[in-house]
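[1] sequence isn't available, so here's the structure alone:
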């Protein structure tokens, strides 16, 4: 039912937030609320690395109905015969990343910064896996002379790709210290760049050189490059300087861990700042980010549009939210349901699932109940709290046969990749509940590689795009931006770079990996409507920085990005 749409007219995210936080104002200020891998040429590290195996589609003969025994599935890609063959293929630049990583682990002590890592960097240097949009600068790594740069200002990610090109070219030379790097003769690449851009490219090169040395366990040499990073970067500077500042900081922590300066006991200390818990609350930083940056609202509106289309004729709707946060998205659903004339709603029930922050979840429920009351909308709010997601059972949910059940997973599955048994349990519960649909919003980047340098490169380009976005959407001295970067982003970068093993919580994977994972549970992707794409494009136009936000279909799902770099995905699923 694509003709069922929200209206964006008159919507103000901040106003809705204020209303939710003040029961006295509910109804008084209400007016009109509307809607708020396996790559094409290189296979990414799959979600399966968390389960202890790597898998290509043509080699997978296991039944998708069998959801257990993940750890027993492993293919020996690192056998001598396959390894010889892959080394030949690698000369053509076609070696799949997931296979490279297995070989990489085998050779780690010999050459930690391997062909796999350089190939990954090279792929980014040639604009690998980008969304459509404005024409990007695509430096040629294999051809000389170097591509002449455009006169327009480069984005943060383009600076990193330019630095990556120079780094790959210089990797054939013995770049052992800062002096030899500064003597790099490939200055033709700098034609038409501003002085600031040239300095930023050189700064990014120092960072890449330092991670190479860390990967090779040449820590003293790495520190020389990091000293340059420290001198030239700043957490208050331009986006490149800020990105390098936090990645350099995380690299120093990794060096301290690997050299024993930070003990295992210190590594295991519980962090004072709980990112997931903080993001559940309606603190000023979270609200400012949601209001200034397009991504959260685009994801919420797109998912809600899909829900409205699929439950438009239902009289009783039950939404199971796996991580409800402040619940602002459900005020929009309430408004849509309350305005229906042909099919009046008998009950909207929301069940919030959580393992922590019960007081926050309860407060969200009270605000939603007040909001529903102001609309005269029949509403019920339930909480399912479990100490561990392994304890989640379908009988904890009050499911009635006359309800249309929807499962909503907004950035909630990513934290479970590191604990696959819990993720598996949630999927079993969802399958037993058998909802009419499951909406999944996730981060579109592969940070699940067991190879440190590969994670570093993937994370560097992802966060470069995100820091670039913040620079366009928020002032550099905005306190909320400073907190976002220094706490939320710093925590994610540290997790990618400095942490290993069970301590590493940030393990995002891309949409194609989720597709393969969901298919194991008999789930089929539902095609998002043209109305969803229309709504997303209409919404980003309301942001001053919206022209740089890129949105397009990826198969049946939607990818949202920044200047062509994918950032988030929205997909909808049903059981077959």
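    That came in fine, so what should we check first? On a predicted model such as this, the values are computed, not experimentally measured, just so you know.
[2] CA atoms for contacts and neighbours, from now on please.
    OK.
[3] is it correct that residue 560 is in contact with residue 297?
    No. Under the criterion of C-alpha atoms under 8 Å, residue 560 makes no contact with residue 297, lying 11.1 Å away.
[4] and the two? which has more neighbours close in?
    residue 560 (26 against 21; other C-alpha atoms under 10 Å).
[5] you'd agree the more buried one is in a helix?
    No. Checked against DSSP: H, G, I helix; E, B strand; the rest coil, residue 560 lies outside a helix; its state is strand.
[6] surely residue 502 forms part of a strand?
    No. Counting by three-state DSSP, residue 502 is not found in a strand; it is helix.
[7] against residue 494, how distant is it?
    14 Å (C-alpha to C-alpha, to the nearest Å).
[8] looking at the two, which is more packed in?
    Taking neighbours as other C-alpha under 10 Å, residue 502 and residue 494 compare with residue 494 leading, 20 against 9.
[9] residues contacting the more buried one?
    246, 247, 250 (C-alpha atoms under 8 Å, 6 or more residues apart in numbering).
[10] check which helices and strands the helix or strand hosting the first one sits against.
    Per DSSP states H and E, residue 246 falls inside helix 239-258. Judged by 3 or more C-alpha pairs under 8 Å, 6 or more residues apart in numbering; DSSP states H and E, helix 239-258 is in contact with helix 156-170, helix 195-215, helix 219-232, helix 452-473, helix 490-497.
[11] next up, a structure to set beside the first:
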């Protein structure tokens, strides 16, 4: 059905409207309206049947009543409510009996009736299957072990006659069977993927990173860049010039710059060409004023856990940033909770929960048995009718992991704006070791430049009020949160240049997961940074030093980094990744970057005594 169906005349025929139109036509011609049309068999008597149907469906809140059609089995177009001003257009309707014969001959010639019939056939044929094949060989269409039940399609395979509605019921039963099997297969495959990717390839006893041995000499794994420096410099210059034109609403110059950028950019090109493509998209959206709509559409797209895991696997295979941050956080939790009977993790931004299977696996091997694990998974509400669906799915997935590894588990799901959460919502119990964890998500909290009561301050105040045993924070360290557009644009350009260059150093240009990651993560973030303003701009990173000042003001102090952990993380990255990745420390921050540019930072905090 067309998306604008409500604006178009309905395909159903209203008999009362047809009758009124015919009567007015006869009066205009100066002829008497036939009495058979007023009282004849052409229309049901006593106000019932078709005329009653027409009158009851003109209301937007009318209820459908069709024999043999249950509510959940209706075609989707029958479930669509009609607005009160809906127009039912009328056409001729063939009827039975003598009256109908006189009605047909008095209104239309035979050729016109033939034309009407042909038009009806043509319209009906649009809804028929395109293929002429009425019987399908199931063996050739359904793969083995797909969960298809041959018995559900017996009537089609044997040629036995059954009623129209019964066939539809069987189709629905078959569809449900297929869906259940698909869900089972997906969960099994997903579990195997989790094991392979998140448990580092095995389900045996895990080895602590501080006990792992690495070669003392790092392997040089970098490769030369394929693009010319001049071309990169020219594209960056064009992008900055275009941003300056956009900032002063010089549309002629901006459009000319965009035209030149488009000639040298592509989502399938090298790193600088891909970077230019997404920045050009964002500049164009800012110029047109459509940035918020595009960003919202990109953010609304729901990605399955399986697809997200594949993208994550591709990402961590070439980039250590998130993997190192997770190892740092999980190792810190294991070390600090060695004697805890109950561990309560409050995870701000739990998302798909990729961080926790490895920790659950390690806890299951703890001497003396695993502790009780409680996780409060916090996310922003999703759009739609089930705002907490995603965070609940993550909880079910983690519960299966804990059941598998015999780790006692409780889960508390919260899906609301983080600054509105109260301490009571966290359900902290006395005597448990409370870990507050947040990896890279505080960058999406609004700051005091947008709202007086800063959500950043509110969330940090909430964490301090919860008085956790430890607070583990990983931040994206960026400078592109300036209120001035051109300054912000330059900083964002430098930041994302490093990320696109990093992907280009290891991944093929046509890699499907690379394309997905760059479009749905980097591209979406760039759209928000460049084309959105005010409360709609949610990509607001700060440098790790700015975050340090915030967390100290909130009443926390940093714990020193573990030297052995730092050494082994550095060796792991140097031996497993490109030589241009940097890992270092500054004070009590673990820093990660690319070619000298700091991208991520991690630290461990405890409440200060004062």
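    Nice, I can see it. Every value quoted in this text rests on a predicted model; they were computed, and no experiment measured them.
[12] any idea what the TM-score comes out to?
    Here the TM-score for the pair of chains, by TM-score structural alignment, normalised by the length of structure 1, is 0.63; 397 aligned residues with a C-alpha RMSD of 3.2 Å.
[13] residue 232 of structure 1 -> structure 2?
    The pairwise alignment with structure 2 assigns residue 232 of structure 1 to residue 264, based on TM-score structural alignment.
[14] I'd say its match and residue 273 touch.
    Yes. Residue 264 of structure 2 lies in contact with residue 273 (C-alpha under 8 Å); the separation is 6.6 Å.
[15] any shared contact partners between these two?
    residue 235.
[16] the two: which is more packed in?
    Counted by other C-alpha under 10 Å, residue 264 of structure 2 and residue 273 do not tie: residue 273 has more neighbours, with 24 against 17.
[17] quick check: nearest residue in space to the residue mapped onto the more buried one from structure 1, chain neighbours excluded?
    Aligned by TM-score structural alignment, residue 273 of structure 2 pairs with residue 241 of structure 1. Once flanking residues are discounted, residue 241 of structure 1 sits nearest to residue 233: 4.3 Å by C-alpha to C-alpha, 6 or more residues apart in numbering.
[18] count the neighbours of the one you found for me.
    Neighbours of residue 233 of structure 1 under the rule other C-alpha under 10 Å: 23.
[19] residue nearest the centroid of structure 1?
    Of all residues in structure 1, the one closest to the mean position by C-alpha atoms, centre = their mean is residue 443, 2.2 Å from it.
[20] now check that one against structure 2: what is it aligned to?
    So residue 443 of structure 1 corresponds to residue 476, using TM-score structural alignment.
[21] confirm that that match sits in a strand.
    Yes. Assigned with three-state DSSP, residue 476 of structure 2 falls within a strand.
[22] residue contacts, it?
    Applying C-alpha under 8 Å, 6+ apart, the residues near residue 476 of structure 2 are 440, 443, 541, 542, 543, 544, 599, 600, 601.
[23] any idea how far the aligned residue in structure 1 for the second one is from residue 352 of structure 1?
    Pointing back at residue 443 of structure 2 there. Using TM-score structural alignment as the criterion, the counterpart of residue 443 of structure 2 in structure 1 is residue 414. Distance, residue 414 of structure 1 to residue 352 of structure 1, by C-alpha to C-alpha: 18 Å.
[24] same check, this time on residue 35 of structure 1
    21 Å.
[25] between the two, who's got more neighbours?
    In terms of neighbours (other C-alpha under 10 Å), residue 35 is the more surrounded of residue 35 of structure 1 and residue 352; the figures are 29 against 25.
[26] am I right that that one falls within a helix?
    No. Using three-state DSSP, the assignment for residue 35 of structure 1 is coil, not a helix.
[27] do I have it right that it meets residue 301?
    Yes. Look at residue 35 of structure 1 against residue 301 with C-alpha under 8 Å: they come within range, at 5.5 Å.
[28] what is in contact with those two at once?
    Joint contacts of residue 35 of structure 1 and residue 301 (C-alpha under 8 Å, 6+ apart) are residue 535.
[29] matching residues in structure 2 for the longest strand along structure 1?
    Identified as the longest strand of structure 1 according to DSSP state E is strand 565-575. Using TM-score structural alignment, the residues of structure 2 aligned to strand 565-575 of structure 1 are 597-607.
[30] buried set for the matching stretch?
    Under the neighbour-count criterion of 16 or more other C-alpha atoms under 10 Å, stretch 597-607 of structure 2 has 597, 598, 599, 600, 601, 602, 603, 604, 605, 606, 607 buried.
[31] what does that stretch contact?
    Contact with stretch 597-607 of structure 2 is made by 321, 325, 328, 332, 464, 467-478, 495, 498, 544, 555-561, 588-593, as judged by C-alpha under 8 Å, 6+ apart.
[32] how big is the offset of that stretch relative to structure 1?
    Compared with structure 1 after fitting, stretch 597-607 of structure 2 deviates on average by 1.0 Å (mean C-alpha distance after the TM-score superposition for structure 1).
[33] now that stretch, how far from the chain's geometric center?
    27 Å (C-alpha atoms, centre = their mean, to the nearest Å).
[34] the stretch 351-500 of structure 1: helices as residue ranges?
    358-374, 420-433, 452-473, 479-483, 490-497 (DSSP state H, counting those that start in this stretch).
[35] in CSV, list the ones you listed along with distance to residue 516 of structure 1.
    Output for the helices of the stretch 351-500 of structure 1, formatted as CSV (distance: least, C-alpha to C-alpha, whole Å):
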stretch, distance to residue 516 of structure 1
helix 358-374, 32
helix 420-433, 14
helix 452-473, 21
helix 479-483, 36
helix 490-497, 23
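[36] between these, which one is closest to residue 272 of structure 1.
    helix 490-497 (11.1 Å; C-alpha to C-alpha).
[37] residue range for the closest one in structure 2?
    Using TM-score structural alignment, helix 490-497 of structure 1 pairs with 523-530 in structure 2.
[38] how about stretch 117-127 of structure 1?
    Taking TM-score structural alignment, stretch 117-127 of structure 1 hits no residues over in structure 2.
[39] what about the alignment partner in structure 2 of residue 329 of structure 1, neighbour count?
    Counting by TM-score structural alignment, residue 329 of structure 1 lines up with residue 355 in structure 2. If you count neighbours by other C-alpha under 10 Å, residue 355 of structure 2 ends up with 21.
[40] list the contacts of residue 355 of structure 2.
    Taking C-alpha under 8 Å, 6+ apart, one finds 198, 326 in contact with residue 355 of structure 2.
[41] still on that earlier bit, which one of the contacts of residue 476 of structure 2 is nearest to residue 296 of structure 2?
    So of the contacts of residue 476 of structure 2, ranked by how close each gets to residue 296 of structure 2 (C-alpha to C-alpha), first place is residue 443, at 17.6 Å.
[42] many thanks, have a good one.
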